[in-house]
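>>> Sequence and computational prediction follow.
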Amino acid sequence: MALGGNPVFNGKNFRSATRGNAAAGFGTTTYAGQTVANQQQLEHMYNQPSAGPAQTGRMTFDDVIVKTLLSLGVVLVGAAIPAFLVPGLALPLMVLGALGGFVLGLVNSFKREPSPALILAYAGLEGLFLGGLTMFFESMFPGIALQALLGTLIVFGVTLALFKSGKVRATPKAMKFFLIAIISYAAFSLLNLGLMVFGATDGMFGLRSADIPGTNIPFGLVMGLLAIGLAAFSLIVDFTSISEGVRQGAPQKYSWTAAFGLTVTLVWLYVEILRLLAILRGDE
């Protein structure tokens, strides 16, 4: 047997096919070359790194960072409009931004699927609000805008460092206290706003402007520090959600949700620091 012990390979038809293949250039040498090439391709494929989250459409930290920076960039652009482009319209733009941002904030919070357009629109409206508010306080207390911005960056950096070190976590027990505290703070803020609207208080900041009985310490100082602490813990909650989303392979589109959450918290943190500084500098 010319081709070995298997009688199947000794038939006439197989020999004819082999000769035909050889004539066409598909002989034993070519087949061996193809085998070597295929083995090299397989080895190359095995040596390639595994597909990462970006290749599989999953959320990554890079996605969240890029989208958060984009959202904050839109906030800065919105803030520049009342601050530098049309300062004469700062007040109406601030009101428009506050009301529009509140509405879109609720819409984005309750949407099941994130909408990049609505999230960026929210960022732009919040920018209008922050720009008008900042210029109002800057006219009264020069340099307060830079102080508030630096304070926000410092709190963000310290909070991120504590989270990465593992010293602060959004545990179930901590979340219970956080929810109780934030609901209480929201109730106080609504009450204080109502008293200010109806003229029941004389201070610029309502109850916050009054001193704690028996002391010279403004009540707003205590509430401001509490609010900054709540905003900082809210950042911890955001960081925890982002880490869990990346670890569990959440779809890439939810990086917009993470960016929205961080933007909301950072806007809140900036406003609280700005107000606290204004209360502390109120006697200037």
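Right, received. Where do you want to start?
>>> going forward, measure contacts and count neighbours with C-alpha atoms only.
Fine.
>>> Let me see the ranges of the helices in this structure.
With DSSP state H as the definition, the chain shows helices at residue ranges 12-23, 28-47, 61-80, 90-110, 116-140, 144-165, 172-197, 219-247, 255-280.
>>> I'd guessed residue 281 sits against residue 141; true?
Yes: under the criterion of Cα atoms under 8 Å, residue 281 is in contact with residue 141, at a separation of 7.3 Å.
>>> If you count surrounding residues, which of the two has more?
residue 141 (15 against 12; other Cα atoms under 10 Å).
>>> Could you pull up the residues touching the more buried one?
Applying Cα atoms under 8 Å, 6 or more residues apart in numbering, we find residue 141 in contact with 278, 281, 284.
>>> Please apply the same query to residue 267.
Per Cα under 8 Å, 6+ apart, neighbours of residue 267: residue 126.
>>> can we see that at 6 Å?
Residues near residue 267 by Cα atoms under 6 Å, 6 or more residues apart in numbering: none.
>>> what do you get for residue 74?
123, 124.
>>> ok, it to residue 81 distance?
11 Å (Cα to Cα, to the nearest Å).
>>> Same check on residue 100?
According to Cα to Cα, residue 100 stands 16 Å off from residue 81.
>>> What distance do you get for residue 33 to residue 39?
For residue 33, the distance to residue 39 - Cα to Cα - is 10 Å.
>>> hang on, the earlier thing: now the helices of the chain in a markdown table, please, with extra columns for distance to residue 203.
Listed next are these as a markdown table, based on distance: least, Cα to Cα, whole Å:
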| stretch | distance to residue 203 |
| --- | --- |
| helix 12-23 | 97 |
| helix 28-47 | 69 |
| helix 61-80 | 27 |
| helix 90-110 | 20 |
| helix 116-140 | 15 |
| helix 144-165 | 19 |
| helix 172-197 | 8 |
| helix 219-247 | 11 |
| helix 255-280 | 10 |
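>>> Second structure for comparison follows:
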Amino acid sequence: MRSGNPTLQESTFLDLASGSVVTRDSEAMTLNGTVNKTGLLLLLAVLTAAFAWTQSVAPDGTPTASFGLYAWGGAIGGLILALVTVFKKTWAPVTAPMYALVEGCFLGAISAMFEARFPGIVMQAVMLTFGTLFALLAVYRSGLIKATENFKLGVAAATGGIALVYLATIVLGLFNIQVPLIHESGLVGIGFSLFVVVVAALNLVLDFDFIETGVEHGAPKYMEWYGAFGLMVTLVWLYVEFLRLLAKLQSRD
């Protein structure tokens, strides 16, 4: 099984069981357990996001001195914890909640900034994110979308391409070189954001497939945390991309 989400890969279950199926018992991964842990991670992220929101932007909409701490600290801290979780899956019961708490700081800071510039945009992005989550879950459960090998390869390739574009943007930005068009509010920029949103949304299908496969293989209990963490990573990405897309659309008004 391939997954476009770099945290969820085919080798995960093979590494856990040395290529065999893990024995099912009371300590095995379950769907309900993964759902519950996903809900807990989202709650932790919301709590720290609410706090960071109040600390990052002044009443007049200008960023406070703490904005950089929460935005960059949350982003870098979240990346470090994500990498630790990927390479040390057995630590997921500890690192996944820590990731949610730290990433919440990042989300709260940037959400406050977007909201100051475009009132109402955060609620729209939240509704679109969870609307997409539940819509794709319903479609996946109905069998209308199946995570075939070709589907997984296509989404993985598109995800990797987007990651390279964003990496190039960051590196060039260090030299004050701006990538034209795709990050602007023109038709090309909006089209690019729509493409990224679609790819991020399709990663949810791969996340559902990964979790379902883990349950079928009787993966260890801590993999519930790892599956919830992987889904959380995709939801964060999808939410941020919705914010960017809505901001571009509102900038054209």
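Thanks, I have it. As the structure is a prediction and not an experimental result, all values here were calculated from the model.
>>> rewinding a little: for the helices of structure 1, which one sits closest to residue 208 of structure 1?
Of all the helices of structure 1, helix 219-247 sits nearest to residue 208 of structure 1, with 3.7 Å by Cα to Cα.
>>> okay, the angle between the closest one and helix 144-165?
With axes from the mean of the first three to the mean of the last three Cα atoms, to 10 degrees defining the directions, helix 219-247 of structure 1 sits at 50 degrees from helix 144-165.
>>> how far does helix 219-247 of structure 1 sit from the chain's center?
Distance of helix 219-247 of structure 1 from the chain centroid (Cα atoms, centre = their mean, to the nearest Å) equals 13 Å.
>>> Show me what that helix packs onto, helices and strands only.
The contact analysis (3 or more Cα pairs under 6 Å, 6 or more residues apart in numbering; DSSP states H and E) places helix 219-247 of structure 1 against no helix or strand.
>>> tell me which residues of that helix are tucked away?
219-221, 223-224, 226-228, 230-239, 242, 245-246 (16 or more other Cα atoms under 10 Å).
>>> Tell me how far the closest residue to residue 96 of structure 2 other than its chain neighbours lies from residue 17 of structure 2.
With Cα to Cα, 6 or more residues apart in numbering as the criterion, residue 96 of structure 2 has its nearest non-adjacent residue at 5.6 Å, and that residue is residue 229. When distance is defined by Cα to Cα, residue 229 of structure 2 is 20 Å away from residue 17 of structure 2.
>>> Stretch 195-203 of structure 2: average distance to aligned residues in structure 1?
Stretch 195-203 of structure 2, aligned to structure 1 and superposed, deviates on average by 1.3 Å (mean Cα distance after the TM-score superposition for structure 1).
>>> which bit of structure 1 covers that stretch?
The aligned range for stretch 195-203 of structure 2 in structure 1 is 226-234, by TM-score structural alignment.
>>> Check stretch 32-43 of structure 2 too.
The aligned range for stretch 32-43 of structure 2 is 62-73, by TM-score structural alignment.
>>> Structure 2: which residue goes with residue 137 of structure 1?
In structure 2, residue 137 of structure 1 lands on residue 114 (TM-score structural alignment).
>>> do residue 283 of structure 1 as well
In structure 2, residue 283 of structure 1 lands on residue 252 (TM-score structural alignment).
>>> Can you tell me the number of residues neighbouring the closest residue to that match other than its chain neighbours?
If the residues on either side of it in the chain are set aside, residue 252 of structure 2 comes closest to residue 185, at 6.6 Å by Cα to Cα, 6+ apart. Applying other Cα under 10 Å, we find 20 residues neighbouring residue 185 of structure 2.
>>> Is it correct that residue 185 of structure 2 is in contact with residue 246?
No: the criterion here is Cα atoms under 6 Å, and residue 185 of structure 2 misses it with residue 246 at 9.8 Å.
>>> how long is stretch 107-123 of structure 1 end to end?
13 Å.
>>> Residues touching it, excluding its own?
Contacts of stretch 107-123 of structure 1 (Cα under 6 Å, 6+ apart): 71, 74, 75, 101, 104, 257.
>>> do the same with stretch 185-200 of structure 2
Contacts for stretch 185-200 of structure 2 (Cα under 6 Å, 6+ apart): 181, 182, 183, 238, 241, 245, 248.
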